[in-house]
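Trainee: Whatever this is, show me its structure:
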Amino acid sequence: MSSSKSSVAALAARLTQPGPSASKRADDDGSDLDDEELFAQLEAEIENDSDIALRERGLEKIKRDMEALKQMRQSGHGRYDEIIDEKEVVRISANEPRCVIHFYHSNFKRCEIMDKHLGSLAPKYFNTRFLRVFVENVPWLVEKLGVKVLPCVVCFIDGVSKDRLIGFEDLGNKDYFETATLEWRLMNSGVIQKEQKCDSGVTYGVSSSVRQNIRGQPVDDDFDFDLDD
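Mentor: Presented below is the predicted three-dimensional model:
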């Protein structure tokens, strides 16, 4: 690959990589560049390339990829958000391909612990939505899903409740566990995918001891629900 094509590939990767925010990205020399500056560099590289096909197709594809990622960021991907409106929670869980919802109460210490770990995973698994909902704000969902023990983390895939974590039973049943333990458990459910990466490059290693601590298996909780207007 020529140096020009290598430069184009590197710039394109930086522009289209998933992440919680693309407003600033570190350049090779440590400086910060926003998307517009990076795109200007990429455009110049492509315009100077001798490959006609690259010039014709390259920018359009990058623009489409950037727009898709922009829309995902605007809809909350890469963040761990609290949703107050119950119908909005239902809408998100029904329409997102993958969604993790933490049902919490402010009086429960273990809910705070779960928040910390989910907040760490949200920017890493950009294609999965991560939400937290206060149980008193979503009484219909609490009853419909049978949420009785907190914290309760429900995993939705294509609008269907596929799995759930009840308390810390599947996490060693102790307050101090690695983020990797929760990550491995969610990965087993299919709600997060291993090949996804965040722009920080952080990877949580999962040791054999962590795997042994995860005692629960995904439950057959195929529960599809809609909320009538």
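
Trainee: C-alpha from now on. contacts and neighbour counts both.
Mentor: Will do.

Trainee: Spit out the contact partners of residue 173.
Mentor: Contacts for residue 173 (C-alpha atoms under 8 Å, 6 or more residues apart in numbering) come out as residue 167.

Trainee: Need the nearest residue in space to residue 179, chain neighbours excluded.
Mentor: residue 117 (5.5 Å; C-alpha to C-alpha, 6 or more residues apart in numbering).

Trainee: That neighbour in helix, strand or coil?
Mentor: helix (DSSP: H, G, I helix; E, B strand; the rest coil).

Trainee: do the same with residue 81
Mentor: strand.

Trainee: Going by neighbour count, list what's buried in the longest helix seen in the chain.
Mentor: Ranked by number of residues, the top helix in the chain under DSSP state H is helix 52-74. The neighbour-count criterion (16 or more other C-alpha atoms under 10 Å) identifies 54-55, 58-59, 62, 66, 69-70, 72-73 as the buried residues of helix 52-74.

Trainee: And the strands in this structure, which stretches?
Mentor: Along the chain, counting by DSSP state E, strands occupy 25-26, 32-33, 80-82, 98-104, 129-134, 152-157, 160-166, 223-224.

Trainee: Would you tell me which of these gets closest to residue 209?
Mentor: strand 160-166 (19.3 Å; C-alpha to C-alpha).

Trainee: Which one, of the strands of the chain, ends up nearest to residue 12?
Mentor: Closest among these, using C-alpha to C-alpha: strand 25-26, at 12.6 Å.

Trainee: on that earlier part again, export the buried residues of helix 52-74 to a markdown table and append columns for distance to residue 213.
Mentor: As requested, the buried residues of helix 52-74 are arranged in a markdown table below (distance: C-alpha to C-alpha, whole Å):
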| residue | distance to residue 213 |
| --- | --- |
| 54 | 50 |
| 55 | 52 |
| 58 | 47 |
| 59 | 48 |
| 62 | 43 |
| 66 | 40 |
| 69 | 35 |
| 70 | 38 |
| 72 | 34 |
| 73 | 34 |
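
Trainee: To check against the first, give me the structure of this:
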Amino acid sequence: MNIQNPDDISIDEEIYEKYKAQRIKELLQEISEIKTEKELIEMTHNETMIVHFYEDTFETCKIMNKELNKIYKDFENIKFYKIKASICPVITSKLQIEVLPFLGFFKEGFFVDQIVGFEGMGDERFDPKKLKKKIQDSNIFKPISFIK
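Mentor: The predicted model follows:
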């Protein structure tokens, strides 16, 4: 290896350290929170996404948040978000959300699927593998023309 400028090594190390710090930040990042109902409505028009409607006071919502944070990186083409159900009365009414946690699946501006509560996630204990399987089997992966 022929090094013409010893400073090149420090530049490479600096670039590597920045990259490493960025990757660590990405890996530690949790699912983003949507702050307003208007923002959620706008986002559903353009993104393929799963939205966790939750409330802080529900233990089941805390469990769902924890499990989603573990698996969302396995679904590269889907963005995951969370929003407090209480700040989006129009959407919760339109989607008839009565049980939390509620996962809403959106694609190309359409509501295409849902997971209500821990339905099908295990009788006694929540099973994260079943959550992942439900997402994999959902309509979010199907073309819109097959869903309509």
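
Trainee: TM-score, when you put one on top of the other?
Mentor: In this superposition the chains share a TM-score of 0.72, using TM-score structural alignment, normalised by the length of the second structure; 123 aligned residues with a C-alpha RMSD of 2.6 Å.

Trainee: about what we covered before: gap between the corresponding residue of the second structure for the residue nearest to residue 179 of the first structure and residue 12 of the second structure?
Mentor: Counting by TM-score structural alignment, residue 117 of the first structure lines up with residue 67 in the second structure. In this view, residue 67 of the second structure and residue 12 of the second structure are 37 Å apart by C-alpha to C-alpha, to the nearest Å.

Trainee: higher neighbour count, these two?
Mentor: Neighbours per residue (other C-alpha atoms under 10 Å) separate residue 67 of the second structure from residue 12, with residue 67 holding more: 17 against 11.

Trainee: where's the more buried one relative to residue 112 of the second structure, distance?
Mentor: Distance from residue 67 of the second structure to residue 112 of the second structure, by C-alpha to C-alpha: 22 Å.

Trainee: before we move on, what about residue 11 of the second structure?
Mentor: Residue 11 of the second structure sits 48 Å away from residue 112 of the second structure, going by C-alpha to C-alpha.

Trainee: Compare these two and say which one has the larger neighbour count.
Mentor: Each of residue 11 of the second structure and residue 112 has its neighbours counted (other C-alpha under 10 Å); residue 112 has more, 19 against 11.

Trainee: quick one, what contacts the residue mapped onto the more buried one from the first structure?
Mentor: For residue 112 of the second structure, the aligned position in the first structure is residue 162, judged by TM-score structural alignment. By C-alpha under 8 Å, 6+ apart, the residues touching residue 162 of the first structure are 154-156, 189, 218-223.

Trainee: Tell me the most packed of these, by neighbour count.
Mentor: In these, the most neighbours by other C-alpha under 10 Å go to residue 156, 30 neighbours.

Trainee: Residue 186 is in contact with that one, correct?
Mentor: No. Taking contacts as C-alpha atoms under 8 Å, residue 156 of the first structure lies outside contact range of residue 186: 10.8 Å.

Trainee: List the residues that are in contact with both of the two.
Mentor: Listed contacts common to residue 156 of the first structure and residue 186 are nil; contacts here mean C-alpha under 8 Å, 6+ apart.

Trainee: Wait, residue 44 of the second structure touches residue 107, no?
Mentor: Yes. Using C-alpha under 8 Å, residue 44 of the second structure is in contact with residue 107, at 7.1 Å.

Trainee: So which of those two has more stuff around it?
Mentor: Shown here are residue 44 of the second structure and residue 107; by other C-alpha under 10 Å, residue 107 has more neighbours (22 against 19).

Trainee: Name the nearest residue to that one, ignoring sequence neighbours.
Mentor: Looking at residue 107 of the second structure with C-alpha to C-alpha, 6+ apart, the closest residue is residue 48, at 4.4 Å.

Trainee: can you pull the contacts of that neighbour?
Mentor: If you count contacts by C-alpha under 8 Å, 6+ apart, residue 48 of the second structure has them with 77-79, 105-108, 140.

Trainee: do the same with residue 110 of the first structure
Mentor: Applying C-alpha under 8 Å, 6+ apart, the residues near residue 110 of the first structure are 150-151, 167, 175.

Trainee: for those residues, which one is nearest residue 210 of the first structure?
Mentor: Comparing the contacts of residue 110 of the first structure against residue 210 of the first structure with C-alpha to C-alpha places residue 175 closest, at 14.2 Å.
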